[in-house]
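Peer 1: give me the fold of what follows.
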Amino acid sequence: MRFQLTGEQKALRAAVRDVVGRSSAAGALGLVAQFPAPLKGAPRLDRGLWLALGELGVFSLRLGEADGGAGLGLPEAVLVFEELGWALVPGPLVATHLAAGVVPGAAAGEVVVAAVDDGFVEWLDAADVVIGDASGAVALRSVDPLTPLHRVPAPARTEPVAVLLTAAEQLGTAARVCGLAVQHARTREQFGQPIGGFQAVKHLCAQSLVRVEVARAAVYAAAVTGDAVDIAAARLLADEAAVRGARDCLQVHGGMGFTWESEVHLHLKRAWVRARRGGGGTESEEVLAADLVACAG
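Peer 2: The predicted structure follows:
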């Protein structure tokens, strides 16, 4: 399936990238500049960035114009969240987006909303409003130093739109690490030539690109159909593209990929955290299995 973005969709994507790129708290380089400070305590959410995202319409994107939104649909939301994933923007983005129109102030970025998700809550301490039962929450040491986590006793099933937007964030990460791997392979030299000239490195980069494009087709198609089965398949492909792509990018970078000066390891850690969100791949696999059984019957 071939997708051609409209001029308006391209402009929307460019506007989001410009805003998160200019923010000191967003974008991989901005995040890296904070290290190792976040390790000394829980990371703080940038409220200025949150308001900027609200002004841009990130949270109110799918609200009707009569309600102060842009009246756009899932395809546009997917493009926006792909950019947010690409830039490693921290915070409960999906939860706040879904709360727009329900929780006052969420659409404008004035209120931060967290949601109980499969027994976990992201950014609980920074949230003004929590959707779901977060009583008895216990703080966890998150693998991603910029995504604080709490475990709660009662898990909640994730709605398909949240699964799709998570897949879009994973797609953004997959695209970013693929680009980082290729860039490093072109510029890093060993034995008198760029490491991209070696077959093993070529294969890592090529396989990463294939996973990105397959996942992109699946995520964009699911955004058009809105079908739960399509969304489940897109989530599995996007998770694989993000996690495996980040691991391969780390291998291309070698030991320097683990340093705080490099954003590569941050993408891998964020991809790991997102892959656990919404029941992870297990819930999506169950959706696909149920559909296959129904078709066979």
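Peer 1: CA only for contacts and neighbour counts going forward, please
Peer 2: Will do.
Peer 1: these two touch, right, residue 81 and residue 164?
Peer 2: No: here residue 81 lies out of contact with residue 164, judged by Cα atoms under 8 Å, at a distance of 9.6 Å.
Peer 1: neighbour count for those two, which is higher?
Peer 2: residue 164 (29 against 26; other Cα atoms under 10 Å).
Peer 1: leaving out chain neighbours, which residue sits closest to the more buried one?
Peer 2: Nearest non-adjacent residue to residue 164, counting by Cα to Cα, 6 or more residues apart in numbering: residue 231, 5.7 Å away.
Peer 1: how about residue 2?
Peer 2: residue 217 (7.8 Å).
Peer 1: for my notes, confirm the one you found occurs in a strand.
Peer 2: No: in this structure, residue 217 is helix, not part of a strand, as judged by DSSP: H, G, I helix; E, B strand; the rest coil.
Peer 1: tell me where the stretch 1-150 of the chain has helices.
Peer 2: 7-22, 28-32, 47-56, 74-86, 93-99 (DSSP state H, counting those that start in this stretch).
Peer 1: give the other helices and strands that the longest one contacts.
Peer 2: Okay, so that is helix 7-22. Secondary-structure packing of helix 7-22 (3 or more Cα pairs under 8 Å, 6 or more residues apart in numbering; DSSP states H and E): helix 47-56, helix 74-86.
Peer 1: and those, which is most packed in?
Peer 2: helix 74-86 (a mean of 25; mean count of other Cα atoms under 10 Å).
Peer 1: one more, please, to line up against the first structure:
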Amino acid sequence: MDFQPTEEQRDLRAGVRDLLEGRYGREALRRSVDGAGGGAPVVDRALWRELGEAGFFALRLPESAGGVGLGLAEAVLVFEEAGRVLLPGPLVATHLAAGVVPGAAEGTAVVTACDLGGGLVAYLGEADAVLAAPGPPAGSPVRSADPLTPLHRISSSADVSSYRSEGALLTAALQVGSALRTVELAVRYAGEREQFGQPIGAFQAVKHLCAQMLVRAEVARTAVYAAAVTADGGEIAAAKLLADEAAVLGARDCLQVHGGMGFTWEADVHLHLKRAWVRAEQWRTAGEAEELLAAALLLSASSSSPS
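Peer 2: All right, here's what the predicted structure looks like:
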């Protein structure tokens, strides 16, 4: 089975990257962070509509329903690019709601989901609808680790079990994008920052950190691509585990490469780490993914054992 993207898929990814880098580059990211600190909305409605017009949310809807008619393999490529730029908003929930919630496919509606444990919902205050819920539930705001992922605690939640597997895979793709971006940030800084008259990237310890980051990110990306092709529950669980690890540990290693600079508010590294923490709890946690993967492995072992 060939897991390499086709020419059409590479063109799709390049187009989405151009759109997002043009509309949500670093300056836009920092404006979002500064605005969120002052209570401004996190979701850029104009950009949300642009994503809808570009087919981001209707990517997997059939053409007969006004969609693009593509599949999970293409969707993970698109979500990987959104993860690279740390685009805020309930991207996964709105994508899953296309064809179910009016306006979701077109990007005229922002749809969130009860995809976090502990009665927490992200972007509830800015959402027009909640996936699989009759209406937005009432909630009280709680402090979030990520300044661009506002959270509310609710007393009742909607059942999103039928969406959980796809939601986990698309979230894993976001994590992979973030992990790959932190590799880029670490390598660039290691080539610019000098100590003892030479770039810190020349030191073996820094080389090893960057190499470990790259290996984790590429292994996770391969797992996400494979799971998108097979749509197997066990492989999706494994992909989420690997992607969460790559995003969280990659951001931590990137912080270490940056040294004290990485812990400052002006650096972007901490934003990747905080977003990775939140995403690791969305749709399928590490514990849930491990249980599902273990069950799949046991089933495979029992079915292949001689009777």
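Peer 1: that older thread, now distance to residue 274 of the first structure too, for the helices and strands packed on helix 7-22 of the first structure, in a markdown table please.
Peer 2: Output for those, formatted as a markdown table (distance: least, Cα to Cα, whole Å):
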| stretch | distance to residue 274 of the first structure |
| --- | --- |
| helix 47-56 | 20 |
| helix 74-86 | 10 |
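Peer 1: what about the alignment partner in the first structure of residue 92 of the second structure, distance to residue 135 of the first structure?
Peer 2: In the first structure, the residue matched to residue 92 of the second structure (TM-score structural alignment) is residue 94. Noted for residue 94 of the first structure: a distance of 21 Å to residue 135 of the first structure, by Cα to Cα, to the nearest Å.
Peer 1: so which of the two has more stuff around it?
Peer 2: Using other Cα under 10 Å, the more surrounded residue of residue 94 of the first structure and residue 135 is residue 94, with 21 against 10.
Peer 1: list the residues that contact that one.
Peer 2: 162, 165, 166 (Cα atoms under 8 Å, 6 or more residues apart in numbering).
Peer 1: translate the first one into the numbering of the second structure.
Peer 2: With the correspondence set by TM-score structural alignment, residue 162 of the first structure lines up against residue 167 in the second structure.
Peer 1: what helix or strand does that match sit in?
Peer 2: helix 164-192 (DSSP states H and E).
Peer 1: can you report how many residues lie near the aligned partner of residue 194 of the first structure in the second structure?
Peer 2: For residue 194 of the first structure, the aligned position in the second structure is residue 199, judged by TM-score structural alignment. Residues near residue 199 of the second structure, counting by other Cα under 10 Å, number 14.
Peer 1: which strand runs longest in the first structure?
Peer 2: strand 113-117 (DSSP state E).
Peer 1: any chance you could map the helices in the stretch 151-300 of the second structure?
Peer 2: Under DSSP H, counting those that start in this stretch, the stretch 151-300 of the second structure gives helices at 164-192, 204-230, 233-258, 269-279, 286-304.
Peer 1: can I get those in a markdown table including distance to residue 114 of the second structure?
Peer 2: Output for the helices of the stretch 151-300 of the second structure, formatted as a markdown table (distance: least, Cα to Cα, whole Å):
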| stretch | distance to residue 114 of the second structure |
| --- | --- |
| helix 164-192 | 10 |
| helix 204-230 | 23 |
| helix 233-258 | 18 |
| helix 269-279 | 13 |
| helix 286-304 | 16 |
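Peer 1: sorry, back to before: out of the helices of the stretch 1-150 of the first structure, which gets nearest to residue 175 of the first structure?
Peer 2: Of all the helices of the stretch 1-150 of the first structure, it is helix 74-86 that lies closest to residue 175 of the first structure, at 7.0 Å by Cα to Cα.
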